[in-house]
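Q: have a look at this prediction, sequence included:
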Amino acid sequence: MNNDIFPCLWYDGDAKESAEFYAKVFNGRITADTPMVMNIDLFGQKLMLLNGGPHFKKNASVSFMVICETEDEVQHYWDQLSEGGMILMPLDSYSWSKKYGWVQDRCGVTWQIFLGEKSGDQKIIPTLMFIHENNGKAMEAIRLYTRTFPNSKIGNVLRYGDGSEGHPIPEPAENIQHAHFEIDGYSLFCMDNSYNHQFDFNEGISMVVMTDTQEETDRYWNALTADGGRASMCGWLKDPFGFSWQIVPKRLIQLMSDPDPEKAQKVVQVMMTMQKIVIEDLEKAYNSQV
């Protein structure tokens, strides 16, 4: 499984509490524990939790589909994730799944618990909802993402015109009801939705892409900021649909983790001035004399 691409959840000081909760719910393990960053491993998948402050709140524009093999497994996750949370679609039998429910847990993260078959070995699949001015653009986004990343493919695509499934709001026939795609072997789902939700994509949930070289960093950065995307700070960007990505060279993590705190701090200081991360400038800071 490709763990160079993984989701990042934004927190205001409570990342550790959330990491411990998910490790318990999904029988996972915490793999990094720092005041700023918690990493957890769930079913061999990496999830990053970032204590970034009060600026952003997670919302249901990005949810996480959990593919379950038995009804008991669905119930097990549902009972824990719904406790203290908010039910968005009750756990029930639907035309697309014998047992399914949609819930926002007490930590603000949204989950779709689904009885069905996995298309690969990835059990938890981020699901992007294209709403407001992005409604109707899910397929455009899929094409951008799959042509940007290597080893990508478009899987099953179900349009609303292919069968309504009793959706409460009429949707254009060409809009995406559900689609599966992979970027460099990492699975995602997406959908269009016409409902006037009181939220949209923000930095509360982003995707991290770890890169090996400057050329790779540049390629992703340029592709995702083109045609209406925009650069942010410290390797963050918004793509043309407002979805947030972090393009992070692995060398940055190595230099920031140097046992010499003075060298590591110099790297951090230079990184804080950057939009796109430039490895050469990090190396210069690391090797500079005090």
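A: Everything's here; your move.
Q: please make it C-alpha for all contacts and neighbour counts, starting now.
A: OK.
Q: distance from stretch 68-79 to the middle of the chain?
A: Distance of stretch 68-79 from the chain centroid (C-alpha atoms, centre = their mean, to the nearest Å) equals 22 Å.
Q: same question, stretch 208-221
A: With C-alpha atoms, centre = their mean, you get 17 Å for stretch 208-221.
Q: tell me the buried residues in it?
A: In terms of neighbour count (16 or more other C-alpha atoms under 10 Å), stretch 208-221 has its buried residues at V208, V209, M210, T211, T217, D218, Y220, W221.
Q: dump the residue contacts of the fourth one.
A: Read it as T211. Residues near T211 by C-alpha atoms under 8 Å, 6 or more residues apart in numbering: D4, T217, I247, V248, P249, K250.
Q: and those residues, which of them are in strands?
A: I247, V248, P249 (DSSP state E).
Q: could these be laid out in TSV, adding neighbour count?
A: Shown next, in TSV, are the ones in strands among the contacts of T211 (neighbours: other C-alpha atoms under 10 Å):
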residue	neighbour count
I247	24
V248	25
P249	21
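Q: what's the closest of those residues to H178?
A: Checking those against H178 with C-alpha to C-alpha, the nearest one is I247 at 26.7 Å.
Q: quick one on the thing from earlier: report the two of the buried residues of stretch 208-221 separated the most.
A: Using C-alpha to C-alpha, the two most remote members of these are V208 and D218, lying 14.7 Å apart.
Q: L144 is in what secondary structure piece?
A: helix 138-148 (DSSP states H and E).
Q: and here is the other one:
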Amino acid sequence: MHSIQKITPFLWFAGQAEQAAEFYVGIFRNSKICDIVRYTEAGQEQHGQPPGSVMIVSLKLDGQDFTLLNGGPAFQFTPAVSFVINCESQEEIDHFWNQLSEGGAPEARQCGWLADKYGLSWQVVPTALPTMLMDADTEKAGRVMAALMGMKKIDLAALKKAYAG
């Protein structure tokens, strides 16, 4: 059993929690599947999953605890909730963007936002972005925002160029 953090994202899947966990663990370093709990006769009727099938997968993604539930098709992910991945370099942005968008929503959203093949939304952004957007020079910050709004996958060099003027 792994330690329990104070707040843990708990994600509802229609039936692919184990596959999703394997997908995410393959993308993020310092990641692993910690525990798998299976449905029994006593719990399966609520979510329509057969006894013995995966109910809950506990995992760590880059050290962050997550819990995935196979709860059936009652709920779907929406872009109203997303996970931000703070990236130090274009190489890191490209890695996460390319891996997470594979098989995902055909149209990526703007500003580094994408939906993966399970419908979960991610924002792949450079760590330098908040500093650029909060610059006291509102003209510089405005140029960065204008450049950002025109991007799907973030181009860090283009943001730095906009920032420099």
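A: That came through, no problem. Here the structure is a predicted model, which means the values were calculated and not measured.
Q: please point out which of the contacts of T211 of the first structure the second structure shares.
A: Here is what carries over to the second structure from these, by both residues aligned by TM-score structural alignment, their matches' C-alpha atoms under 8 Å: T217, I247, V248, P249, K250.
Q: map the second one across to the second structure for me.
A: Under the alignment by TM-score structural alignment, I247 of the first structure pairs with V124 in the second structure.
Q: apart from its chain neighbours, what residue comes closest to the one in the first structure that sits across from I93 of the second structure in the alignment?
A: With TM-score structural alignment as the criterion, I93 of the second structure lines up with T217 in the first structure. Nearest residue to T217 of the first structure, sequence neighbours excluded (C-alpha to C-alpha, 6 or more residues apart in numbering): T211, at 5.9 Å.
Q: quick one: the helix or strand harbouring I87 of the first structure aligns where in the second structure?
A: Per DSSP H and E: I87 of the first structure is located in strand 86-94. Using TM-score structural alignment, none of the residues of the second structure align to strand 86-94 of the first structure.
Q: list the buried ones in that strand?
A: Buried residues in strand 86-94 of the first structure (16+ other C-alpha under 10 Å): M86, I87, L91.
Q: could you do stretch 193-202 of the first structure as well?
A: Buried residues in stretch 193-202 of the first structure, counted by 16+ other C-alpha under 10 Å: N193, S194, D200, F201, N202.
Q: how close does the counterpart of the fourth one in the second structure sit to D155 of the second structure?
A: The one in question is F201 of the first structure. Residue pairing (TM-score structural alignment): F201 of the first structure is matched to F77 of the second structure. Counting by C-alpha to C-alpha, to the nearest Å, the gap from F77 of the second structure to D155 of the second structure is 27 Å.
Q: name the residues that touch stretch 246-261 of the first structure?
A: Applying C-alpha under 8 Å, 6+ apart, the contact partners of stretch 246-261 of the first structure are 206-214, 217, 220-221, 235-237, 263-265, 267-268, 276-277, 279, 282, 286.
Q: quick one: the strand or helix carrying D41 of the first structure aligns where in the second structure?
A: Secondary structure from DSSP H and E places D41 of the first structure in strand 37-42. Mapping strand 37-42 of the first structure onto the second structure (TM-score structural alignment) gives no aligned residues.
Q: so what touches that strand?
A: Taking C-alpha under 8 Å, 6+ apart as the rule, strand 37-42 of the first structure contacts 15-16, 19, 23, 26-33, 46-51.
Q: distance from the chain centre to that strand, please.
A: The answer for strand 37-42 of the first structure is 13 Å, by C-alpha atoms, centre = their mean.
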